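Undergrad: structure for the following, please:
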Amino acid sequence: MTLDPEIAAWVDAFPAPDVDPRDVVAVRAIYADYMADRGGPQPLMSHPDVRLESAQINGIDVLIWSPLHPAPGTPVVIALHGGAFVVGHPLGAERIAVPLAAQHGVITVSVAYRLSPEHRAPAALDDAMAVLTGIVGIETDRVAIHGSSAGACIAAGIALRARDGGIPLALQSLSCPVVDPRAMHSTDPEHSAHGLSPTLSREAVIAAWEHYLGDALADPPTYSAPAFADHVEGVAPAHVVVAEYDVLRDEGIAYAWRLSAAGVPTTVERFGGTVHGFDGLLPTSSVSQRSIGSQVEALARALLD
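TA: Now for the predicted structure:
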């Protein structure tokens, strides 16, 4: 495994904690320590031309990044944070939200969706859908969806549900997506070879699905495990980012191939020497900046062209 030098230095400095991923209390304690180390739940990025505010849309708490003086009908990205369905914060979207607003005049709405296992699927997806329906046709008709890791699962589910509900989306932007609860039980040697990521284990992915789906692992609620969709024709165009050393890499590529085979305009970007969640863990690295820039540009093109 040959990691990008900046990513390798981060991995060496912050080794993965020794925790049972099925122990939600322990996982959340580690996440709380991480948030405390960064000064609590406060933004790390700012720009003089970007405003950040908290709000509610259809009763769901959100964070909104917007230009200082947005015009009526300004395009919107709805963002879903990662965190294995059990942790995470809407501030996780800031790395795309700030440049989207500052450089392209696009609003980002990041959703504080309900977490598992207290609120299993489809609760998170329902929250995201409530936000979507509170925006489309009311604030703007130009909307895209973005998600990272577990958030990408929710985003892909929203793309399917929006298609079936007749709601147009400009793009589904999926970063290091997890979409198939069956994938980690595969005996495919590729899954073993790329399960060496120091930031995400196969066991952690299995635990995340168990927290999210509970007893419905074999028959997930509609849209909650996008790979279970009967067909993907007609969903929003997709931009998929995968990391070379991520246990989810092949799963993300397989879903992108399925979309493309169904006639969905799809682009896949694979970033060499990277690990799961790299552009959120170390957003200042050169490779992370390329990834973030690629996602921002894809969203802006889809919404503004």
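Undergrad: going forward, measure contacts between C-alpha atoms and count neighbours the same way
TA: Noted.
Undergrad: burial count for I253?
TA: 20 (other C-alpha atoms under 10 Å).
Undergrad: actually D188, not the one I typed
TA: So D188, with other C-alpha under 10 Å, has 10 neighbours.
Undergrad: excluding chain neighbours, what is closest to A298?
TA: H239 (7.0 Å; C-alpha to C-alpha, 6 or more residues apart in numbering).
Undergrad: could you also give me the structure for this second sequence? I'd like to compare it with the first:
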Amino acid sequence: MAHHPNLDAELRAGVEQVAQMPGIDFASLTYEALAEHRAQLNAMMAAAPRPLTEVSIEDRLVPGPAGAPDVRVRVYRPAEPGANRPALYWIHGGGMIIGKPEMDDEMIVRYVERLGLVAVSVDYRLAPEHPHPAPVEDCYAGLAWTAKNAAELGIDPARLAVGGASAGGGLAAATVLLARDRGGPDLAFQLLICPMLDDRNVTPSSRAFADAVVWPRSANLYGWKALLGDLAGTDDVSPYAAPSRATDLSGLPPAFVDVGELEVFRDECIDYAQRLAQAGVSTEFHLFPGAFHGFDMMVPDAELSRRARAAREAALKRAFGI
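TA: Have a look, this model is predicted:
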């Protein structure tokens, strides 16, 4: 595949190395192949070494949405006992169709170690077996449990943030909208990393990256179709499925939004960050030049990747007052 001329040189070198390794081909997504893709991801996670850490990692089953199964959450806590810690409620990515909390263990452990926070990561149901609203309702149920059990978890309820990456970033934005519209839980911050926000796929960037390094246009169309079925791209899509559909962004917690220059989500993220600011929501936005979707995960040692991680961590520190 020919790379975009704007691709960061260090990321380009990393991509060429990673290209020699087995991975999931997002460009080949089909309903028939989805089970194989999931199995491949699960095998990769099973083979990955467990993070070397003293952070406590515990899985729990918590009440799900009304009439739905319980939801698994993964709770990460510092080794030292403590109370009134800041908390990050995390939602993993995977295009609405793959993934589980374990895929982000290393990143979440790093936040817990460096910031002294408690993290709760939700294992929401996946499309297409579980279309909207199942994923976001699972995310909201896990958030409600986290807030309700803040004292037991050692969490300061006034310092509870919601975050996610990619599809998880879109679900984080949607969960924050639900929390506002349902009267709680109160949230201190939203951390939206390259979020998947708009099912319409009509922006210039949504059309430009048919051959993206990660998550090309075809995969994005597939993910939204899995979540929304025939409603995808129509006028009947809820903002709790596609937050770009929300017309009122006022009253939301302060936000951090970032995205790469060379990815499908670029323009919808720019628009969402701008509309958050216009609605009176204090918003920090980063457009990383020469970067593709998930660049910091694929090439973690690149200077741009280090800058991205530092910016997110600094934003959480400011939000939590630490």
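Undergrad: coming back round to it: let me know the helix or strand that the residue nearest to A298 of structure 1 is in.
TA: In this assignment (DSSP states H and E), H239 of structure 1 forms part of strand 238-245.
Undergrad: repeat for R114 of structure 1
TA: Assigned by DSSP H and E, R114 of structure 1 falls outside every helix and strand.
Undergrad: quick one: map I7 of structure 1 onto structure 2.
TA: Residue pairing (TM-score structural alignment): I7 of structure 1 is matched to L11 of structure 2.
Undergrad: just checking, its match touches A291?
TA: Yes: with contact defined as C-alpha atoms under 8 Å, L11 of structure 2 reaches A291; the gap is 7.4 Å.
Undergrad: just tell me the aligned range of the strand holding H239 of structure 1 in structure 2.
TA: On structure 2, the counterpart of strand 238-245 of structure 1 by TM-score structural alignment is residues 255-262.
Undergrad: chain center to that stretch: distance?
TA: From the chain centre to the centre of stretch 255-262 of structure 2 is a distance of 12 Å (C-alpha atoms, centre = their mean, to the nearest Å).
Undergrad: average separation of the strand holding H239 of structure 1 from the aligned part of structure 2, please.
TA: Aligned to structure 2 and superposed, strand 238-245 of structure 1 gives a mean residue distance of 0.8 Å (mean C-alpha distance after the TM-score superposition for structure 1).
Undergrad: which other helices and strands contact that strand?
TA: strand 172-175, helix 249-261, strand 266-275, helix 286-304 (3 or more C-alpha pairs under 8 Å, 6 or more residues apart in numbering; DSSP states H and E).
Undergrad: need the winner for burial among the ones you listed.
TA: Scoring those by mean neighbour count under mean count of other C-alpha atoms under 10 Å gives strand 172-175 as the most buried, with a mean of 30.
Undergrad: how much does that one stray from structure 2?
TA: Using mean C-alpha distance after the TM-score superposition for structure 1, the mean distance for strand 172-175 of structure 1 is 0.8 Å.
Undergrad: how far is that strand from where the chain is centred?
TA: Distance of strand 172-175 of structure 1 from the chain centroid (C-alpha atoms, centre = their mean) equals 7 Å.
Undergrad: go on, stretch 143-161 of structure 1?
TA: Worked out by C-alpha atoms, centre = their mean, stretch 143-161 of structure 1 lies 7 Å from the chain centre.
Undergrad: onto which residues of structure 2 does that stretch map?
TA: Using TM-score structural alignment, stretch 143-161 of structure 1 pairs with 160-178 in structure 2.
Undergrad: buried ones in that stretch?
TA: 160-178 (16 or more other C-alpha atoms under 10 Å).
Undergrad: same question, stretch 101-114 of structure 2
TA: So for stretch 101-114 of structure 2, counting by 16+ other C-alpha under 10 Å, buried means 101-105, 108-109, 111-113.
Undergrad: any idea where the helices of structure 1 begin and end?
TA: 5-13, 24-37, 94-104, 123-135, 150-165, 189-193, 202-213, 249-261, 278-281, 286-304 (DSSP state H).
Undergrad: next, the buried residues of the first one.
TA: It stands for helix 5-13 of structure 1. Taking 16+ other C-alpha under 10 Å as the criterion, helix 5-13 of structure 1 shows 6-8, 11 as buried.
Undergrad: mean per-residue distance, that helix to structure 2?
TA: Per aligned residue, helix 5-13 of structure 1 averages 2.7 Å (mean C-alpha distance after the TM-score superposition for structure 1).
Undergrad: and that helix, what does it pack against?
TA: strand 266-275.
Undergrad: the same query, at a cut-off of 10 Å, please.
TA: strand 266-275, helix 278-281, helix 286-304 (3 or more C-alpha pairs under 10 Å, 6 or more residues apart in numbering; DSSP states H and E).
Undergrad: now the last one
TA: The helices and strands touching helix 286-304 of structure 1, judged by 3+ C-alpha pairs under 10 Å, 6+ apart, are helix 5-13, strand 76-80, helix 94-104, strand 143-148, strand 172-175, strand 238-245, strand 266-275, helix 278-281.
Undergrad: L132 of structure 1 is nearest to which of these?
TA: Set against L132 of structure 1 and scored by C-alpha to C-alpha, these come closest in strand 76-80, at 7.3 Å.
Undergrad: where in structure 2 does the closest one fall?
TA: Going by TM-score structural alignment, strand 76-80 of structure 1 sits over residues 87-91 in structure 2.
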